[in-house]
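Student: Next input, structure requested:
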Amino acid sequence: MRMMSDHHIGAGIDRQVSQLYLMKRTLTILIAPVKSGND
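Tutor: Below you'll find the predicted structure:
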């Protein structure tokens, strides 16, 4: 049971990390043209 709860917590963290990664990638894609335009 202990291993199950640890795995569940790990899966939750993985999901949060992947969501953060997707948001960061989206922001990078949106901001990149602005940065290159400012150069």
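
Student: Going by C-alpha atoms from here, please, whenever you check contacts or count neighbours.
Tutor: Noted.

Student: Give the buried residues for the one helix or strand residue 27 maps to.
Tutor: Residue 27 is part of helix 2-38, with elements assigned from DSSP states H and E. Within helix 2-38, no residue is scored as buried using 16 or more other C-alpha atoms under 10 Å.

Student: how about this one, so we can line them up?
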Amino acid sequence: MNVTMKMTIENPSKSSSIIVSIFIGICLSLIALITALG
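Tutor: Reported below is the predicted structural model:
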């Protein structure tokens, strides 16, 4: 987590792409969980 924060601080232009990648990861995890339960 500290590495991600450091990268975000050093490269502000890449912060949006990092946020998008994290959001996609969370969405995929939720879809996998729903599929497993359903």
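
Student: what's the TM between chain one and chain two?
Tutor: Remark: TM-score between the superposed chains equals 0.66 [TM-score structural alignment, normalised by the length of the second structure]; 29 aligned residues with a C-alpha RMSD of 1.4 Å.

Student: so what's residue 37 of the first structure up against?
Tutor: By C-alpha atoms under 8 Å, 6 or more residues apart in numbering, no residues touch residue 37 of the first structure.

Student: Would you mind measuring from it to residue 28 of the first structure?
Tutor: 14 Å (C-alpha to C-alpha, to the nearest Å).

Student: and if you look at residue 16 of the first structure?
Tutor: 18 Å.

Student: One more: residue 9 of the first structure?
Tutor: Counting by C-alpha to C-alpha - residue 9 of the first structure and residue 28 of the first structure are separated by 28 Å.

Student: If anything else comes up later, I'll come back, but that's it for now.
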